[in-house]
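Asks: Make a model of this:
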Amino acid sequence: VYNLTQDFFRNGTPVDAETQNSVGVFTRHVVRKRIKADQDESAATRLKLAMLQQYLKVESCESSSHSMDEVSLSEFGEWTEIPGAHHIIPSGFMKIVDILAREIPESVIQLNKPVKCIHWNQVVRKEIERVADHNSDHPQDDSYPVFVECEDCEFIPADHIIVTASLGVLKKNHDTMFHPSLPEDKLSAIQNLGISTTDKIFLEFEEPFWSPECNSIQFVWEDEAQSKTLTYPEELWFKKICGFDVLYPPERYGYVLSGWICGEEALIMEKSDDETVAETCTYLLRKFTGGSLGQEWGRRWLIELHLRWLVQR
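Replies: Predicted coordinates for the structure are as follows:
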């Protein structure tokens, strides 16, 4: 089914009205049709449909969307994975940045320098130059078409500027980040492109309760088999957690599980305190491992659990 969703973009397959140009709608329609054709027993059918819902939660986290119903079917296949092996950098990804920065003189890199506004239209250049006269370090030259206004009131002239702010930042601040406003086509792209909140939950334990061959613990809720939406009331936000992956090797990470949650439920989770999230995750793990953890383990986890959130917007 995943391969079918790729065909619309890669092969130019037309999207019919029934799918509503939605990955979620299309996926549920195709899978449910095939499951019914299998003529399995009702229990097996129910489990397969519930697994479909869990798959859509995983894809929502991958796409950083609240629901796959909001993801365009006609464009879904545009995403491709860069070929090659996956490597773990022992000292972290910042090592790559350090290597790239070696060739750049330290004097031209300014850190902790928040930008207030980018003045990019030459019509306002003279006004900016007048305000920026006090910046003796930067000679005023008519050849500079752009000025960067910093929070400390400094104006930095430039020939070109590359803005790498995230889509979430642009959605929130585009009206104040640029003077004058960006062209309509760019504003339309910022407003119409979608991105939601995706959070990772890291749970660290003194000892593993999972077996050495276990790679992940996935949460499949059978009562969601026929659900048409994966949006939950606030008190059930935890049902949006699709599962926990085991981080390997333990020699580097310790005994750590990494969980994913996205969309509106992720925002609800962020409002909860660490203890509440820890208790909820412990409940889920105990429920889906058949209660084999035992009461003693559960109590120890609540005391010894270290919870860290990585919020990506």
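Asks: hey, let's count contacts and neighbours off CA atoms from now on
Replies: Noted.
Asks: In what element of secondary structure is Arg28 found?
Replies: Per DSSP states H and E: Arg28 is located in helix 23-38.
Asks: next one: Leu267
Replies: helix 264-270.
Asks: Asp199 now?
Replies: For Asp199, the enclosing helix or strand under DSSP H and E is strand 198-205.
Asks: pretty sure Ser72 contacts Ser22?
Replies: Yes: the pair Ser72 / Ser22 is scored as a contact, 5.2 Å apart, by CA atoms under 8 Å.
Asks: who's more crowded, these two?
Replies: When Ser72 and Ser22 are compared for neighbours, Ser22 comes out ahead with 22 against 17, by other CA atoms under 10 Å.
Asks: Could you pull up the contacting residues of the more buried one?
Replies: Met68, Asp69, Glu70, Val71, Ser72, Leu73 (CA atoms under 8 Å, 6 or more residues apart in numbering).
Asks: ok, those residues vs Ala278, which is closest?
Replies: Taking CA to CA as the measure, Ala278 lies nearest Met68 of those, at 27.3 Å.
Asks: mind listing what the residue nearest to the closest one when sequence neighbours are not counted touches?
Replies: Nearest residue to Met68 in three dimensions, chain neighbours excluded: Gly24, at 4.6 Å (CA to CA, 6 or more residues apart in numbering). By CA under 8 Å, 6+ apart, Gly24 lies in contact with Leu56, Ser67, Met68, Asp69, Glu70, Val71.
Asks: Proceed likewise with the subsequent sequence, for comparison:
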Amino acid sequence: MLALSTFYPDNLYKQICEVTVLSRNINRRQFIKSVLLTSGAVALASKVGVKNAHALGNVSVIVVGAGIAGLGAAHMLRKHGAKVTVLEAKDHTGGRLLTDWSMGAPFEVGAGWIHGPSSDNPSKQLADAVNAQYVVTDDENAVYFDLDGYEYDDDEVERIVDAWEGVLDHIDRTYEVNDHRSLLQAIKDYRPAYLEDPGIMWAFSAFTEFSKGGSIEKLSAPLFNWDEAFDGADVVVTSGYDEILKPLKEGLDIKLSHVVTSIDYSADEGVSITTDQGTFEADYCICTVPLGVLKANKISFEPELPGDYRQSIENLGFGSVTKLALKFEEPFWDIETQYFGITTEPKGRWNYWLSYRTFSDENILLGLSVGDYALKADQMSDAEMVEDALAVLRTVWEDDVTKPIDVLATHWSTDPYTLGAYSFPRPGNRKSDFDDLGEPVADRLFLAGEHTIFDYAGTTHGAYMTGLRAAEYIIDEEG
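Replies: Down below sits the predicted model:
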């Protein structure tokens, strides 16, 4: 097993961002190449960790949230000698990274894929460190069906994908970054007939709304596709995605079921954090709660966060993706096919399905609702959700669809400690609305999480990188 110190150089985040900027200047649509290796971060990390093991011996930090951002920050600070306490509202660690094994195969309640699993991807590095097992999900191994349940032929699939890609290319070529149009408006302006084409609308939903966590009505046309990605075909972690968190948690003081209600940073030095189980004081606070919690003002800040922070929190998009795992006694679908795309109405309704039989022995279909329909699905009971999803499956497999023997479902937008899945850029947003949220407040309060980094918003590696960034600010301040 690799030493975990390999992943915690003091200047990791700065080096990643410098290489990212260079990459975008070359071609912002290309995947980043050799981010960590180019910076030399991996080679230097273990030496830095040993040298600074006690540099923060007199420093105390409260980390709010035990997701990958919070755990990454806490682990790095503890390695440097700080006294760290992690406060988590839920009764488990992981936040939006949690694996459920009750069906006999990993159901990822939150993050489900490592996106761009190259050796440069920090999440992939963490997964490699725990000897994780992977299976590549092959986007080409897919069958698509129309509204009536008939399979699209190859020519029709090509037409749909070409139309989808054509809109993306048109936006890239012609839109300025400050254009306030939504993606829906961009489609309407470019090819209005596309809005009446069920197949093309399916592509924008199943591909784009799923990827970004928001509906095309709410996505910024110039910004939704401006972010960065690591190289490589996406993988699922068949040994359980949340295993990557175990080394990060080791030795940490994590207090579960502690709901933070206020963060007071009004004193000249230090912070005071109030929970439903008492008050905690420290020199610094790193707040990694999801954007939805900030939007709902679940935590009060004293003094209020600066106006530009509050404006960004209000303006950024925060959507949902609803997952439904259905386990059957026997498969009624082609077990060699990995993905099934089903054109549905309304848009976003259980329109993409992943077959577990392509990487496990369990007869599980994982259905996805995305865009605005995910918000509707989250409001359903599990029983209502199952009936809704089975109705979609029956348009294709008719009476062959049997009653599931086990069910698991997510409801991210109604979870009081998340209130959504991940962030996205809305019309009128700027990249800085994300990135500036990660800047220190009064040099002792820091926000972190996937919503504080534009280039990697909505990803585990993005969230993790922001945790390291916040920790690095403290290390630099005390250094």
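Asks: could the contacts of Gly24 of the first structure go into TSV alongside secondary structure and distance to Leu247 of the first structure?
Replies: Converted to TSV, the contacts of Gly24 of the first structure look like this (DSSP: H, G, I helix; E, B strand; the rest coil; distance: CA to CA, whole Å):
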residue	secondary structure	distance to Leu247 of the first structure
Leu56	helix	22
Ser67	coil	26
Met68	helix	26
Asp69	helix	30
Glu70	helix	30
Val71	coil	29
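Asks: which non-adjacent residue is nearest Arg235 of the second structure?
Replies: That one is not Arg; residue 235 of the second structure is Val. Val136 (4.3 Å).
Asks: Leu111 of the first structure -> the second structure?
Replies: Counting by TM-score structural alignment, Leu111 of the first structure lines up with Leu256 in the second structure.
Asks: Tell me the residue in the second structure aligned with Ile156 of the first structure.
Replies: Matched by TM-score structural alignment, Ile156 of the first structure corresponds to Glu281 in the second structure.
Asks: before we move on, what about Val146 of the first structure?
Replies: In the second structure, the residue paired with Val146 of the first structure is Val271, using TM-score structural alignment.
Asks: ok, its match - how many residues close by?
Replies: 22.
Asks: got it, and Phe288 of the first structure?
Replies: 15.
Asks: Trp221 is in contact with that one, correct?
Replies: No: using CA under 8 Å, Phe288 of the first structure is not in contact with Trp221; the gap is 9.5 Å.
Asks: and the longest helix anywhere in the second structure with helix 183-190, angle?
Replies: In the second structure, with assignment by DSSP state H, the single longest helix is helix 154-174. For helix 154-174 of the second structure against helix 183-190, the angle by axes from the mean of the first three to the mean of the last three CA atoms, to 10 degrees is 100 degrees.
Asks: So what touches helix 154-174 of the second structure?
Replies: By CA under 8 Å, 6+ apart, helix 154-174 of the second structure touches Tyr144, Ala186, Ile187, Tyr190, Gly199, Ile200, Ala203, Phe204, Ala221, Pro222, Asn225.
Asks: on that earlier part again, could you find the counterpart of the residue nearest to Met68 of the first structure in the second structure?
Replies: Gly24 of the first structure maps onto Leu184 of the second structure when the alignment is built from TM-score structural alignment.
Asks: what about its match, distance to Asp172 of the second structure?
Replies: Distance, Leu184 of the second structure to Asp172 of the second structure, by CA to CA, to the nearest Å: 15 Å.
Asks: next one: Thr337 of the second structure
Replies: Separation of Thr337 of the second structure from Asp172 of the second structure (CA to CA) stands at 33 Å.
Asks: same check, this time on His180 of the second structure
Replies: Distance from His180 of the second structure to Asp172 of the second structure, by CA to CA: 14 Å.
Asks: hang on, the earlier thing: and the strand holding Asp199 of the first structure against the second structure, how far off on average?
Replies: Aligned to the second structure and superposed, strand 198-205 of the first structure gives a mean residue distance of 1.1 Å (mean CA distance after the TM-score superposition for the first structure).
Asks: what range in the second structure does that strand sit on?
Replies: Counting by TM-score structural alignment, strand 198-205 of the first structure sits on residues 321-328 of the second structure.
Asks: now what about the matching stretch, what contacts it?
Replies: Contact partners of stretch 321-328 of the second structure, identified using CA under 8 Å, 6+ apart, comprise 103, 107, 109, 210, 213, 362-371, 374-375, 377-378, 385-386, 402-412, 421.
Asks: Filter these down to the ones in helices?
Replies: Those of the contacts of stretch 321-328 of the second structure mapping onto helices are Phe210, Gly371, Ala374, Leu375, Ala377, Asp378, Met385, Val386, per DSSP H.
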